[in-house]
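> Need coordinates for the following:
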Amino acid sequence: MGSFWKSALARKIDRRTRIDNVLLSELGYLLGALVSKGLRPALAQKLVGRCVFFQYLLHRGYLNENELSEQFGASTLHQILSNLDNTYSLFRWIRTTFNGDLFPIEDEVSEREQLGQSADHLAPLADFFGHFNIRDGQGRLFPFRFDAIPVELISSIYEKFVHMSDTDGAPKLGVHYTPINLVDLVLDPLFEGVQANARVLDPACGSGVFLVESLRRLVWLRAQEQALSRELIRETLLHQIRGVDVSPAALSVAAFSLYLAILELDPSPPQGIDALACLRFDPLNDRVLFSTSTFEPGLENRLFPDSVARGFDIIVGNPPWTYSASEKLADRQLARETDEDGDEAEADADENADEPTTSETGSERSGTTYSRLAGLPVPPRSTDWAFLWRCRDLSHTDTRIALVMKATPFFSLAPKTSAARDSVLRAFPNVTLVNLSQLRTSRLFQEYEGGDDDSRRKKRAAGPAMLFLSNCLPSDPASISVVNFPWSSTFNRTGVFELPADPPKVVGLDQLKRRGGLLKAATFGDDRDVWFLDRLTRNSRVSAFDTWCEISDLPAGRGYRAGTTMEAAHLIGLPQANARDVKRGRLPRELPLFEDKRVNRSREPALFKGPLVLLPEGSLTGAPFHGRYTAVFDERDIAYNSSFVGVSFHGRPPELAQAFAAIMHSRLVAYQLALMGGTVGIKQTKIEVVDLENVMLPRLEMLSAADITALANAFDELTVELDVKALARISKSIDHIVESALGLSEIDRNLLLDADRRTRAIFFETEAARRSMEVPPTRPELQIYAENLCLAFNAFASEPDDHVLVPARYTELSHDIVVMKFMLTLKSEATFQVIVPGELDELDDAPIHALGGTDLPYLKPAKTLRLYVGQAVYILKPSQYRCFSPAAGQSDADRIVADLMNPTFPISEVAVA
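Here you go, the predicted structure:
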């Protein structure tokens, strides 16, 4: 990322005050004002759509003021809107001239009745196009110019308001907003090297933002082969673009957006009102846009009725993520109907497989029903996965697919979801997952932002996003690629994506099936993190938490769940604990007594017998050491609720329970939870039961009696108020005992050196925690990075005449880039060196010239480069701590080894990787 965006000058720049967001806000107030006058939202949307389209024509120069006066009785739009007859004369002209599906007048009499046969209800429209703010009534010094607003923005504007429409009787089916920067990010890999005749489908097109930009790119590709013409543009639209959506209101906006696109692309725009007839639009409904369910049986026959080949070349979209309980209930009813029909339904299905066998119609079929009938695994509450599965039916072998999906199912450790993830990753070729979840709280999906009292204000954070790509990047069939877009301090203000510095991580499918948490480790960590965590499962000195409790014969499980279905006699009279009671690993001595006679899940009595160690789902901020997990020790019998996982040490020495609690405070545990936990850092600050079950812990027999005593004493010290230095000393002693019990090597322990810093950045969604990974590295941190790189590289050198790396120099090429120089030398001649700062002119000329000279025109500040010049190895990376952590150093060493061992790597004076 450029240093400008991090400078004091740029801090005042905020995309919320960009003209598009100002316009967005004003249109929100405009629609609200029209509805408040008694108009139905559907009509309000149509009125605004027609007027914006007309203003677009006017600002583009298709019409002039004299023609307006002659045709519609006034020279400006806001004057026309002050007279109802003139207004509808304008609307009828739009319908006659342009035809198509452009917010048509379906019933003028009904519309006029809603308007009270008067232009008074149109006053907000007239004010808006008369250059007044709707919110406060103030005049605008700089009126909106619709010719300068990108077509995609207009599409996005309306996308945010389609949910107000009641034309389909179901506002909940309204579309959601896909920002333009995300559209470009999604489409770039899809269109890399694609053929000009590619056919594009958006199976949940909403207002058509993906279709608009796809059309523009296809037209550009075709114009490289033949002259650009109006006919070519329209032919591309009619024959290569398809969109499907269940919402007619959304499709009306999609049609509007596509019409604007073909006007914008037109190479010879006509001038004058009489010449506009040549722009007459073709109807798009049931030709380009289809108002039906994506899961309609035989839909592919409708999409391309005259084509033998049914598969699309590109499938792209942002399908709905929102879970629909009514959809689930409807599917259960359909399933019951099918069961009741019995053999008769089965016979009908055999006779005509494309026809539904229940009372549903094909155009209403839900993704839930489609998945059930097809026997396809879908994670709970994940409607978008059905769309992904449906893509297979509409694709061919080489189809490129890009869907913006909910991220949480991909990271979940729940068995059912893990199995579904494994199935889908194996079902599609060349899969790449692009994680966008770290931008969740940075307005990746911009919600409507009105005033403080605006009832339409949405929550600050949207759901975590994952971009699923198939056939876009090459990949081994037995693995997937993973890319992570890191949190950036500037994205919230600018909306500019910061490309990840390192190449995509590659993770084997069998690896993921064996231990699903490695997907998150590859996403949020480095290659060495994945390797370490994978090896940790095979370490004979450790066991997973659930196995650890089983072999130690310790009852463990969640606490009771409130309700009335089961008796709770064994809990009555016990001190009652909630997660909010936790403080520094202890519970208050004074707790209310449990009084409820019944609960939903009472659990077995043994779970509540003390001594107890309670593991909270939340309460990460209550940990003694910020950035680590916390555990509670209490000698009493406690009635704890389901926000805890409890481990009972009843009949065992309390010292053993305290030692276990201390282990749960170790950096190793926090590191595992952060890099493998299914929701923490992705959706919420919460540790789930399944996350704890997968944590690897040192087996009890690996701990000596002295270790257990030392751990118990350390825990006691942690639970009292201590200064930072004392906490660090105690934490260090716990870490030493735990890591020694596991037999970790020096290089593995080094991975955990900055574990607290890295886990804080994942555990907490605060700017302070995450910014610590973005700040420039200090000289001591660069030294640690260099030591870890050399340590990892030199581990491959077993003979005296093998080459090793030693650090030499580092310098800053700019405020954004750090370059580090290492020297290859014989192991027998190597001497350790402290890396020291230098100046640019101290570096060899060769790497500078290889990058294009001292101006460095080819150096992209968000990428990593490795340069090989004789015996020198240069590493150039963004000046961010995340690029110079110990794990990054070890991973870079592996990349250097891979470069040097690759037989295709160029052997020359200067080589760039």
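
> going forward, measure contacts and count neighbours with C-alpha atoms only.
Fine.

> Just the buried residues of the longest strand along the chain, please?
The longest strand of the chain (DSSP state E) is strand 395-406. For strand 395-406, the neighbour count (16 or more other C-alpha atoms under 10 Å) marks S395, T399, R400, I401, A402, L403, V404, M405, K406 as buried.

> Run through who's touching that strand.
186-187, 190, 310-319, 321, 382, 384-385, 388, 391, 463-472 (C-alpha atoms under 8 Å, 6 or more residues apart in numbering).

> To compare with the earlier structure, here is another sequence to fold:
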Amino acid sequence: MVQNTDFRRYLTSLSYSEEEIAAGLLDETTFSYTVDTEGRLTVKYIFTPTANDIYLEHRSLWNMNRDNVFIAVTDQQSHIINVKEKPDAARPLKNAICLRTFEYGVNSLGFEEIVPSEISKQYIDSAFFFDFVAKNQRKGQEVDKDLLLNLLQLKSDLISDSNEEMIHLLILRCIFIKYLEDRGIFETDYLINILKSLDAKQLVAAFNEIKKINGDVFKYDSFKVTDIKQEYLKQLALFFETDYRSGQHFLFPYQFDRIPIQLISHVYEAFLKDNSKKRKGIYYTPSFLVDFMLNQLFNGEDNIPLADARCLDAAVGSGAFLVECFKRIQASFGRPLSFDEKKKILETQLFGIDIDQKALQITAFSLYLALLETEDPNFIKNEIIHAHPILPSLIGSTLMSANAITDEVFKGQTFDYIISNPPWGSVPKVEDAQDEQEINNILKERKAIANKGKGDGIYAHVADFERSQAFLVRFQEWAGASTRIAAVVKNSIFLNDNARDFRSYLLDTYALEKFFELSHYNKILFKKKNIGEIKGQAVELGASEPCAVVILKQLPANASEISTTYISPKLSIFAENFSVIHFTARDCFQIAQSNLKNQDAYWKILVNGDLDTFKVIEKLSLQCDLTVEARAGFQPKANMLSLGEPDWKPIAEPTDFKQFDVLKADNLPVFNWNQGLHRRREFDIFQGIRLVIPVRPLKSDKFLFRGAIAYDDIIYKHNMITIKLKDGKDYISDYLPYLAIINSKLIGFLFYQLSIQWGKGEGKRDSIRNVDLEKLPLKRISDPTLAKQLSNLVSKIQIAIRGGQNPIIEIDELDELVFEHYGLLDYERQVIKEFYQMNVDRADAPLNKVTASDLNVYFNAFVKAFQLVLAEGTVLSATYNISGNMGALICMRLSQQNEAEPFRQGEDKHIINFVKSGQLNKAEALKILEEEKVKIYDKEHIYLIKSNQFKDWTPRQAVVDAREEIQQYIKHLA
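Okay, here's the model as predicted:
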């Protein structure tokens, strides 16, 4: 065993003070350094003298699924261990597990003056450590996904045609016993010894023991000994003794007393949902999103005492939200609660609804684990021995099996908090139902919701039979004047044109406190991903839709203007690896709720733009002189039947042309037009002068339309769109100048912001729709000189492209002419140019990080805008600093012209570290990393600290920041 003094010496050499060591030295072998004030974002240093010790600590932390890494310290070395990678007893330091090794340990001599950078205190404080982890940590197989795969494999091995329900129940009960065993309520190997006996009577007897403590897990079904075959016991024994899928006979990888209850519940919910016959993906609400939503809901701004709060989840699933509510309510007392006090919370404060009885069993199971989590094992043992029913029965009282859309449930009751992840998507059609019960539910829902205002009274504004809209409406039934609501729903209900009436209704009914548009977070939220295979069949986890989180309250009577906080965070490496919602000042807006209602375009524009973007698009949208007709090509089908003699037509694909191209029939393949097509088109859309664009934009298009002009009769499939333009009743005859406008930065920018799909989620959803194209504000070119200039530029660009040249100068000139045509001011043009800078020129790492040159350009733009309030002879001077990990700073001061200093790097990097450590303080606790703009004033200086991302330091942002300072200056004078 390492001596306490050796470990202290080691930590001291990493710059930890005696006070910090005293606060974090939990025992002789573990030191936890807490970065945040909530005590959740920690770095653990653990003395692990042998490879097996490293494995055991790794296994323990992997099961807990909270830490990303820990530092394993031996006598002569230190290792950064990737906790997210599955532990390997045979190779505990393999490459995927060990991110880095340092040649220093607790007993090394002569290293005291050398500080290993990544694991030293100062680098952890400055976020360097977390940046290193984010860049080097490969996502491994986390405990929940690994456990799910093993359970699905076990189920696959056990299930036959008629025993699925019994197998589900058998596995659930065994997991509950294993949890109690890991808690020390049963002796070690209690379950495995029963299973290896191959005696079904012993297993049934164990189940009967658990029945003594009552509850709903063992209540509804009973086993006959004859139901449990020896083969089931053999496979269950393998599952609970080995790494089941790999067949490696080392330690069972799971520790159910360490796996968070949320994860156990999530896994079992997904396990029950999986049915390979339905070919549907399985998903559950990620734990960090559960925590994030609860943090938004319980924000301390209300007068509702959390200790007395009644909480409802109307689509309860595995009970993840209720489990977290249970923990928060307990914590609000500020003291440990007795068992009876905790039981009373379950019986009187936590309520759930689900149409699936199995889901309620999982919720009850989850809540029981949460109830027992902190209880002394001896107390539970005693209750089992004396046959006391200590677990309350919840199903039928607080947990109700019902359809929350159509059934009367908890009628007349109101709740202080409602939190839910309601079903996404439209009510299925009857032909998609699996059984009679599902048919009845579908018929009830379709009758209640109907479509386009034809449903029941409360659902009159719900569009497209959309369930999540219906849930948001139904929450009114259970909401009082002070009720706060948090829900995660698919984002399309705030984008689709069909749902516009619903959005208006929602804003007339609720105060929308916060709206988190999480399109860019789909990768770590609900994106479908293949997590493994079972008998050659892929297991997909996740949904396909991006989501949004809404925080609502009932709209007060005679309410004055309500402000909504709209946040559209962009996924950063830090956010991806540490599972937080990470946003900067550029991603957060305050907007009047009335504006959201009256100007529906805000919902689309703020996903990727800002309030200035909205103003520019509002100006552009008023300049619509031409009518746009847009038609997609035909849709073929398999096994098309000939309708007579072949009619061969040249056919084009998007790969057959480039931007500004002339699409010609020469050298194109041909297609028999005289066949039975799935979706035929009138042939005139393929004739005459017209513009064509691909339906799916590519990254190589750089957020521009790839428009070409066609004169010949050429057909194409539904992956291309024809655009024809009308001036009044007549089609225009000269398309060349309009080809310039279609391919300009202005139109690409405008359409990307207003599109319902392009840029509103995963790339596979990106598409250009006819209905959106027909709303394009194309302005008539009345000036013959402008028409000629644009046509000449298009011709020059076409010649240059055909010659293999890059016509940058001509394209820039074309864009400026289009800006002029639409009457854009310099600042408005800068909004569009900045969009392309951020999304094309500087989109990818490392170019998305700010540089010293960028800060110099920013400062010059700031000075130009600020010059108005400077006294004659007074100038601004500035220094800068950039952190490679998180944050950048400009320090400005007023000086006389003869004392002005050149823009240079300063000595104030410690201020960045101070500000960023404060922002990290709440990152893990609140599941938000908010890199807001911070200003610090002293007698001589203004310190401006923002992220180190280029998007926060553009010339346009300099103008915004300068105007803000001018307003502050004028306010100070007043």
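
> Relative to structure 2, what is the average displacement of the longest strand of structure 1?
For strand 395-406 of structure 1, the mean deviation from structure 2 after alignment is 1.0 Å (mean C-alpha distance after the TM-score superposition for structure 1).

> counterpart of that strand in structure 2, which residues?
Aligning strand 395-406 of structure 1 against structure 2 (TM-score structural alignment) gives residues 479-490.

> could you pull out the helices for the stretch 851-974 of structure 2?
Taking DSSP state H, counting those that start in this stretch to define them, one finds helices in the stretch 851-974 of structure 2 at 852-866, 909-921, 923-926, 955-973.

> Tell me which of those helices sits most buried.
Ranked by mean neighbour count, the helices of the stretch 851-974 of structure 2 are led by helix 923-926 with a mean of 22 (mean count of other C-alpha atoms under 10 Å).

> so how far is that helix from its chain's centroid?
Centroid displacement of helix 923-926 of structure 2 relative to its chain, using C-alpha atoms, centre = their mean, to the nearest Å, is 16 Å.

> residue closest to the middle of structure 1?
Central residue of structure 1 (C-alpha atoms, centre = their mean): A465, 2.0 Å from the mean position.

> so of the contacts of strand 395-406 of structure 1, which ones are in strands?
Using DSSP E, these in strands are F312, D313, I314, I315, V316, G317, A465, M466, L467, F468, L469, S470.

> Spit out the contact partners of the fifth one.
Right, the one you point to is V316 of structure 1. Residues in contact with V316 of structure 1 (C-alpha under 8 Å, 6+ apart) are L187, V200, L201, D202, P203, F210, I401, A402, L403.

> Widest-spaced pair of these?
Farthest apart among the contacts of V316 of structure 1 by C-alpha to C-alpha are L187 and P203. That separation is 15.0 Å.

> three-state assignment of the residue mapped onto L27 of structure 1 from structure 2?
Matched by TM-score structural alignment, L27 of structure 1 corresponds to L151 in structure 2. Under the three-state scheme (DSSP: H, G, I helix; E, B strand; the rest coil), L151 of structure 2 adopts helix.

> so how many other residues sit close to L151 of structure 2?
Neighbourhood size, L151 of structure 2 [other C-alpha atoms under 10 Å]: 20.

> Spit out the contact partners of the residue lying closest to it once chain neighbours are set aside.
Nearest non-adjacent residue to L151 of structure 2, counting by C-alpha to C-alpha, 6 or more residues apart in numbering: F271, 7.0 Å away. Counting by C-alpha under 8 Å, 6+ apart, F271 of structure 2 makes contact with L148, L151, L152.

> How many residues are close by the last one?
Using other C-alpha under 10 Å, L152 of structure 2 has 22 neighbouring residues.

> thought it was touching E533?
No: with contact defined as C-alpha atoms under 8 Å, L152 of structure 2 does not reach E533; the gap is 9.6 Å.

> In stretch 668-686 of structure 1, which residues are buried?
Those would be 668-683, 685-686, for stretch 668-686 of structure 1 by 16+ other C-alpha under 10 Å.

> scratch that, stretch 725-732 of structure 2 is what I was asking about
Of the residues in stretch 725-732 of structure 2, those with enough neighbours to count as buried (16+ other C-alpha under 10 Å) are L725, Y731, I732.
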